[in-house]
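> Structure for this input, please:
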Amino acid sequence: MMTVTDLDCLRGQRRVLSGVSFALDAGDCLILRGPNGAGKTTLLRTLAGLSPAPRGALSTAPEDLVYTGHLDAVKPQLTVAENLTFWQGIYQNAPQDTLNSFDLDELADRPAATLSAGQKRRLGLARLHVSGRKIWLLDEPTTALDADHVARFTDTLQAHCNGGGIAIISTHLDIALPQARTLNVADFAARQDRTADEEADPFLQGAY
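You can find the predicted model right below:
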């Protein structure tokens, strides 16, 4: 189980979310919704421990979490197989079906630098599988994937949840998981208080 209580999130020095609270059980999937800039990425990075939280509590230990963002965390000088071997060493976990699960079998010996954007994305997502961690934090995971590979990744995501895992996903696409529920991060937008000088300055009008 994962419980988040009254969590505040910062972007730089600015508080963008306040009082975020939710609870997830094994097998749950939470889809983060909200307009661009609402704080979806900031929330994921805070949950992952990459950004400080000035207030609130997270029940989960850091070693239970794995995060993937807009960058694929791929080492271009290594082959696809060597990248997976590197991550296996980091996470001390060596699943046998990762190449097949992410349709990377025929690319195993290809240098990562020569992969297309979609192939790099699949390799980056494979790190989730290699990690063996229970809670996946995903920021726009289907970017650059074609429809077939979106469906394939959705199957992998479903298998993760069916096995007792948890997924928290920021995405503008519909993820076809029957247990998925949504959280609109705009509901937790932090109030931005202005000083009297800021209110009087026309150049600062609309800056927030």
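> make it CA atoms for all contacts and neighbour counts henceforth
OK.
> show me where the chain has helices.
40-47, 80-91, 98-101, 117-131, 147-162, 196-200 (DSSP state H).
> which parts of the fifth one are buried?
Looking back up the chat, that one is helix 147-162. Neighbour-count burial for helix 147-162, with 16 or more other C-alpha atoms under 10 Å as criterion, is recorded at 149-150, 152-154, 156-158, 160-161.
> Next, the second sequence, to be compared with the first:
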Amino acid sequence: MTLLAVQDLAVARGGLRTVEGVSFALDAGQALILRGPNGIGKTTLLRAVAGLQPPVAGRIEMADDAVAYAAHADGLKGALTVTENLAFWAQIFGGGDVAGAIAAMDLTGLAHRPAAALSAGQKRRLGLARLMVARRPLWVLDEPTVSLDAASVARFAAMVRGHLAQGGAALIATHIDLGLDAGVLDLTPYRARADSTARPAGFNEAFA
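I've put the predicted structure just below:
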């Protein structure tokens, strides 16, 4: 079953195309790792897939409400505890295993601590635990291992493998080897051509 199909996609940041002509598909149980140099457009592409910005060209096909998106912001409410944050998101997304998510990201000892009192790595673990309570088949993840130590990266990778085993899919921008059985898509060959990039009047190449 195909959960995501991207065809001839072009995306732009600040009015300038970043990548174009990108096509791929993700079936149930599959993961795809996005690679490429900083600034090439990995985040922009992920935001387009997540429905946060429109593509310049091409098509993105998937079921409604299929995506759980995790980016650099963890989306936490500082006054709520770890358990309360996850319970809130579980309610928003129609239910989910809060206790299982807490255990998966080793948050049991922090379950009653306010999110504002967590370290950067602990906040990241809590933000990623939200994926498990969202009950969405397609995880779209932008550099998810930022602030995580090696043990937490391993826990996160196990969480992704569990999601795939249950018929989910994952699209991940990362430079870290997560040890997943995943395809790799390097966006470098899809960098937008200079002659196909619409530039505003007065654009100065020195500041590109």
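> so which of the helices of structure 1 comes closest to residue 183 of structure 1?
Residue 183 of structure 1 lies closest to helix 40-47 among the helices of structure 1, at 9.8 Å (C-alpha to C-alpha).
> ok, which stretches of structure 1 are strands?
2-11, 14-24, 29-33, 57-58, 65-68, 135-139, 166-170, 180-184 (DSSP state E).
> Where does the fifth one end up in structure 2?
Aligned by TM-score structural alignment, strand 65-68 of structure 1 corresponds to residues 67-70 of structure 2.
> residue closest to the middle of structure 1?
Closest to where the C-alpha atoms of structure 1 average out (C-alpha atoms, centre = their mean) is residue 138, at 1.9 Å.
> Surely it and residue 168 touch.
Yes - contact status for residue 138 of structure 1 versus residue 168: in contact at 6.2 Å, counting by C-alpha atoms under 8 Å.
> any common contacting residues for those two?
Residues touching both residue 138 of structure 1 and residue 168 by C-alpha atoms under 8 Å, 6 or more residues apart in numbering: residue 44.
> So for the aligned residue in structure 2 for residue 124 of structure 1, what's the nearest residue that isn't a sequence neighbour?
Counting by TM-score structural alignment, residue 124 of structure 1 lines up with residue 127 in structure 2. Counting by C-alpha to C-alpha, 6 or more residues apart in numbering, the nearest residue to residue 127 of structure 2 once its immediate chain neighbours are dropped is residue 74, at 4.7 Å.
> and the gap between that neighbour and residue 129 of structure 2?
10 Å (C-alpha to C-alpha, to the nearest Å).
> check contacts around the residue nearest to residue 197 of structure 2 when sequence neighbours are not counted.
Of all residues not flanking residue 197 of structure 2 in the chain, residue 17 sits nearest, at 5.4 Å (C-alpha to C-alpha, 6+ apart). The contact partners of residue 17 of structure 2, by C-alpha under 8 Å, 6+ apart, come to 10-11, 56, 192, 197-198.
> Can you flag the buried ones in these?
10-11, 56, 192.
> what's the most distant pair in the residues you listed?
Across these (C-alpha to C-alpha), the longest gap, 11.6 Å, separates 56 and 192.
> And the residue nearest to the centre of structure 1, what's its match in structure 2?
Match for residue 138 of structure 1 (TM-score structural alignment): residue 141.
> Would you agree that match is in contact with residue 70?
Yes - using C-alpha under 8 Å, residue 141 of structure 2 is in contact with residue 70, at 4.9 Å.
> what residue of structure 2 matches up with residue 81 of structure 1?
Per TM-score structural alignment, residue 81 of structure 1 is aligned with residue 83.
> picking that back up, wait, which of the buried ones among the contacts of residue 17 of structure 2 is closest to residue 103 of structure 2?
residue 11 (37.4 Å).
> which residue lines up with the closest one in structure 1?
Match for residue 11 of structure 2 (TM-score structural alignment): residue 9.
> list the contacts for that match?
Residue 9 of structure 1 neighbours (C-alpha under 8 Å, 6+ apart): 15-18, 42-43, 46, 51-55.
> and if we set it to 6 Å?
Taking C-alpha atoms under 6 Å, 6 or more residues apart in numbering, we find residue 9 of structure 1 in contact with 15-17, 53.
> and what of residue 191 of structure 2?
18-19.
> what's the counterpart of it in structure 1?
Residue 191 of structure 2 maps onto residue 189 in structure 1, by TM-score structural alignment.
> still on that earlier bit, what's the closest of the buried ones among the contacts of residue 17 of structure 2 to residue 90 of structure 2?
residue 11 (31.4 Å).
> one step back: any idea how far the residue nearest to residue 197 of structure 2 is from residue 47 of structure 2?
14 Å.
> Kindly report the same for residue 113 of structure 2.
From residue 113 of structure 2 over to residue 47 of structure 2 (counting by C-alpha to C-alpha), the distance is 31 Å.
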